[in-house]
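Chemist: Just the structure for this:
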Amino acid sequence: MQYHQLTSEERFMFSLLRKQGCSVSGIAQQLGRHRSTLYRELNRNSCHRTDGAYRPSKAHRRALSRRYYSQRNTRFYWPEYELVESYLRERWSPEQVSGYLRLHQVLQISHETIYRHIWRDKRSGGDLWTYLRGSQKQRRKRYRSHDSRGRMGGKRHISERPKSINQRLHKGHWEIDTVMGKGSKACIVTLVERKTGYTLIGKMPNRTTEALNDAVLMLMCRYRSGRFKTITADNGTEFHQYQQLEHETGVRFYFATPYHSWERGTNENTNGLIRQYIPKGKNMASVTQRECDAIANELNRRPRKRLGYKSPIHCFLNC
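Modeler: Here you go, the predicted model:
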């Protein structure tokens, strides 16, 4: 099946017939086009930033410009992209489109190329992005791309952590995370001991490195030395001053792989339990340290199946 953009003459005829009061469906029949093609033409090439009117000369220039930029440094041209768009508008994901076309030997196009086309279309005023399932935000991570957000030099990767920690053989090895609310910068920091599940919760006025370090030191000072040997964190910027904590406490920090939350599964699961007390969307400005301690105490006194139905506090203090 061949796909062709509207010609300049078709655009002028489209504009003229609209001014005469013809419906889009009726114009589509006269031009021998599908009505969705004309609706797409209106959505893409009308003057949305001014009065919303459709001007054929400007529409044609805009279409030619979009075609030029979509074809630079690529082996795919408008007919191929129009075919891809027809499936996207049926709510297919880029991966589904790519896989289907490859399976039927119609077109060899990667889903990454389709995503790039979608975001180019969005910058040009198109609406392809609205058909994505996660249409509220552009995808953050790209395969084989360099992610420069919050990079820290010299940090230890979780793969360097001793195997005994992975196997939960000894106490003293913790996972750490911050949990945000809404409506304020206030948040909490959670520390969970891997072997026993013992949990500590600290209130933070904001998610800065200073607030994080103050809260962690406050929680650690409640216990005698030796209770904290290692801490595994994610790659949040609030942990950028981890070396200060290492210097003051002797604890050793490790960092999980970006976007691998399962590497800190104990902490992630505990945060889910904490959400029973502090639901998503709650403004944490009103949460006090006393409340944080009370929540942690309840969690630490619950019997756990993996502990033989003993409580985390019993295993942490006695076992």
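Chemist: okay, CA-based contacts and neighbour counts for the rest of this
Modeler: OK.
Chemist: List the residues that contact the spatially closest residue to residue 226 that is not a sequence neighbour.
Modeler: Leaving aside its sequence neighbours, residue 226 sits nearest to residue 172 (C-alpha to C-alpha, 6 or more residues apart in numbering; 7.0 Å). When contacts are counted by C-alpha atoms under 8 Å, 6 or more residues apart in numbering, residue 172 touches 193, 194, 226, 227, 228, 229, 230.
Chemist: The last one touches residue 246, doesn't it?
Modeler: This points to residue 230. No. When contacts are counted by C-alpha atoms under 8 Å, residue 230 is not listed as touching residue 246 (9.3 Å).
Chemist: Residues in contact with both of these two, list them for me.
Modeler: 252, 253.
Chemist: quick revisit: quick one: the residue nearest to residue 226 from residue 225, how far?
Modeler: 10 Å (C-alpha to C-alpha, to the nearest Å).
Chemist: Using the three-state scheme, assign the residue sitting nearest the centre point of the chain.
Modeler: For the chain, residue 140 is the residue whose C-alpha lies nearest the centre (C-alpha atoms, centre = their mean; 5.8 Å). Put simply, residue 140 is coil when judged by DSSP: H, G, I helix; E, B strand; the rest coil.
Chemist: Against residue 251, how distant is residue 181?
Modeler: Distance from residue 181 to residue 251, by C-alpha to C-alpha: 28 Å.
Chemist: Compare these two and say which one has the larger neighbour count.
Modeler: residue 251 (20 against 17; other C-alpha atoms under 10 Å).
Chemist: Here is the second sequence; please produce its structure so I can put it next to the first one:
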Amino acid sequence: MARKWDWAVRAAVYRELAAGRSALELESALGVAMSTVKSWAKLAGMEFMPGRIGGVRRMPMDAPAPAGAGRSYRRLTVSDRAFIQAARALRVPMSVRAIARELGVAASTVSREIRAHEIAHWRVPHYDAEVAHYRALARRPRYRPGKLDNPSLRAEVVSRLNTRFSPQQIAGELRIMFPEQVEMQVSHETIYQALYLQGKGALRHELTVVKALRSGRTTRVPQSKLPPRSSRPWLDGARLTERPAEVNDRAVPGHWEGDLVVGPENSGIVTLVERQTRVALLGRLPGMRDSQTVTGILAEMIAGLPAALTKTITWDQGTEMAGHASFTVKTGCPVFFCDPHSPWQRGTNENTNGLIRDFYPKGTNFNEISDADLAETQRLLNIRPRQTLGWRTPSAMLNELINSVALTA
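Modeler: You can find the predicted model right below:
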């Protein structure tokens, strides 16, 4: 009869533990003290669960063990390991290379397996298939479900990313839509990590848009090093210092910022954005960028708005607005110009142009963009919830302003 310090008894203890039996049961069935079972489990790399009964964490023994990070060799099954155990127990043990040929794996896989899972018993190494498989499974990292593992929340996030919402916009809108459902809320940082850090951007594979986020830059763009521009006569009386003070705090609607987004073959679009509501308007240039053409397009873009919502436009010092005086006479909307190389003075428009470049990257020929496509881009820009608006949308805020102006007229 085998004694409790024989390897056969110790191997039986391991197999029974892996099968889910407690240390208390093994003490009764095999005559091995609970303290000994705990000690053996620790030496075998088994996670012993505390308590009066005791035992080890259960493992799905019919599952293949996980491959190590970056390794391409085949995962060994419990049957593979049983073959290794039998081959090593022969009167003349099979060589590592012979075992590898039988299993169809590299010799290094078998060698590494034996070295990793042999257990010394009275200084004699022993290999047991079930113990080895249990230990291999136990190395699998524990998985803690993440926020975006919730299918409903994940669908909401993916849908908004496909509509070109930023992670902050998504997080803000979900808090408004699901105020009482914490499981349907997620931080913008979690979305960023799901796109770029976890699983090699697994979330990005579910998107229909080319870029999940607006900016592809990894470093800041340095400020302009161009020399100061020469004096331009059309700036007289229209510099930023002469703009009404009410424009600065965005408390009064009707003040706009504008610029051109240009492409090859003299193509381009005129962009306008309202400072308070962030509403964007886009107008196509007909293959020309001269001042008469640009100011004509601008006049058409604001023609449908109430006069109370077209008080000023702020532009950079580009020559395309040299004829702004005639535009002001025609529309009643004065134009004011930023200082040289100071795009932050019309930062709302600069930000909007960055969003537009997400739809139309540099090099886009705007002569080839249809009016319907341009209108759809304008719509998508204006239905984005904005953090600065308390996660409301620009279009909703503009409609409220237009209605309020109509009621007071």
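Chemist: higher neighbour count, residue 230 and residue 246 of the first structure?
Modeler: residue 230 (20 against 15).
Chemist: which position in the second structure aligns with that one?
Modeler: In the second structure, the residue paired with residue 230 of the first structure according to TM-score structural alignment is residue 312.
Chemist: Sketch out the strands for the stretch 301-409 of the second structure, chain order is fine.
Modeler: 312-315, 335-337 (DSSP state E, counting those that start in this stretch).
Chemist: actually the stretch 101-250 of the first structure, sorry about that
Modeler: Under DSSP E, counting those that start in this stretch, the stretch 101-250 of the first structure gives strands at 173-180, 187-193, 199-204, 230-233.
Chemist: which residues of the first structure does stretch 194-203 of the second structure align to?
Modeler: When the first structure is aligned by TM-score structural alignment, stretch 194-203 of the second structure has no counterpart there.
Chemist: hang on, residue 14 of the first structure packs against residue 27?
Modeler: Yes. The criterion here is C-alpha under 8 Å, and residue 14 of the first structure meets it with residue 27 at 6.7 Å.
Chemist: rewinding a little: how about the strands of the stretch 101-250 of the first structure in TSV, adding distance to residue 241 of the first structure?
Modeler: Shown next, in TSV, are these (distance: least, C-alpha to C-alpha, whole Å):
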stretch	distance to residue 241 of the first structure
strand 173-180	14
strand 187-193	15
strand 199-204	16
strand 230-233	12
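Chemist: for these, which one sits closest to residue 296 of the first structure?
Modeler: Closest of the strands of the stretch 101-250 of the first structure to residue 296 of the first structure is strand 199-204, at 5.8 Å (criterion: C-alpha to C-alpha).
Chemist: Show me the contact partners of the closest one.
Modeler: 186-193, 211-212, 215-216, 219, 270, 287-289, 292-293, 295-296, 299-300.
Chemist: Just want the angle from that strand to strand 187-193.
Modeler: Orientation check (axes from the mean of the first three to the mean of the last three C-alpha atoms, to 10 degrees): strand 199-204 of the first structure against strand 187-193 gives 160 degrees.
Chemist: What angle do strand 173-180 and strand 199-204 of the first structure make with each other?
Modeler: Going by the same axes, to 10 degrees, strand 199-204 of the first structure makes 40 degrees with strand 173-180.
Chemist: Tell me how far the equivalent of residue 181 of the first structure over in the second structure lies from residue 408 of the second structure.
Modeler: Counting by TM-score structural alignment, residue 181 of the first structure lines up with residue 263 in the second structure. Here residue 263 of the second structure is placed at a distance of 42 Å from residue 408 of the second structure (C-alpha to C-alpha).
Chemist: One more: residue 291 of the second structure?
Modeler: Separation of residue 291 of the second structure from residue 408 of the second structure (C-alpha to C-alpha) stands at 35 Å.
Chemist: and if you look at residue 9 of the second structure?
Modeler: For residue 9 of the second structure, the distance to residue 408 of the second structure - C-alpha to C-alpha - is 93 Å.
Chemist: Which one of those two is surrounded by more residues?
Modeler: residue 9 (16 against 6).
Chemist: Could you list the buried residues of stretch 302-315 of the second structure?
Modeler: 302, 309, 310, 311, 312, 313, 314, 315 (16 or more other C-alpha atoms under 10 Å).
Chemist: Quick one: map the first one onto the first structure.
Modeler: So that's residue 302 of the second structure. Match for residue 302 of the second structure (TM-score structural alignment): residue 220.
Chemist: in which helix or strand would I find residue 97 of the second structure?
Modeler: Secondary structure assignment for residue 97 of the second structure, by DSSP states H and E: helix 96-103.
Chemist: matching residues in the first structure for that helix?
Modeler: Helix 96-103 of the second structure covers no residues of the first structure once aligned (TM-score structural alignment).
Chemist: contact partners of whatever helix or strand comes next after that helix?
Modeler: Remark: after helix 96-103 of the second structure, the chain's next helix or strand is helix 107-117, criterion DSSP H and E. For helix 107-117 of the second structure, contacts defined as C-alpha under 8 Å, 6+ apart pick out 73, 96, 97, 99, 100, 101, 127, 131, 132, 135.
Chemist: would you say the last one is within a helix?
Modeler: It stands for residue 135 of the second structure. Yes. Looking at residue 135 of the second structure with three-state DSSP, it is inside a helix.
Chemist: how about it, what's its partner in the first structure?
Modeler: So, by TM-score structural alignment, residue 135 of the second structure is left unmatched.
Chemist: residues near residue 135 of the second structure, how many?
Modeler: Neighbourhood size, residue 135 of the second structure [other C-alpha under 10 Å]: 20.
Chemist: With residue 49 of the second structure as the reference, measure out to it.
Modeler: 15 Å.
Chemist: I would like the range of the second structure that aligns with the helix or strand that contains residue 62 of the first structure, please.
Modeler: Element membership of residue 62 of the first structure, judged by DSSP H and E, is helix 56-71. Aligned by TM-score structural alignment, helix 56-71 of the first structure falls on no residue of the second structure.
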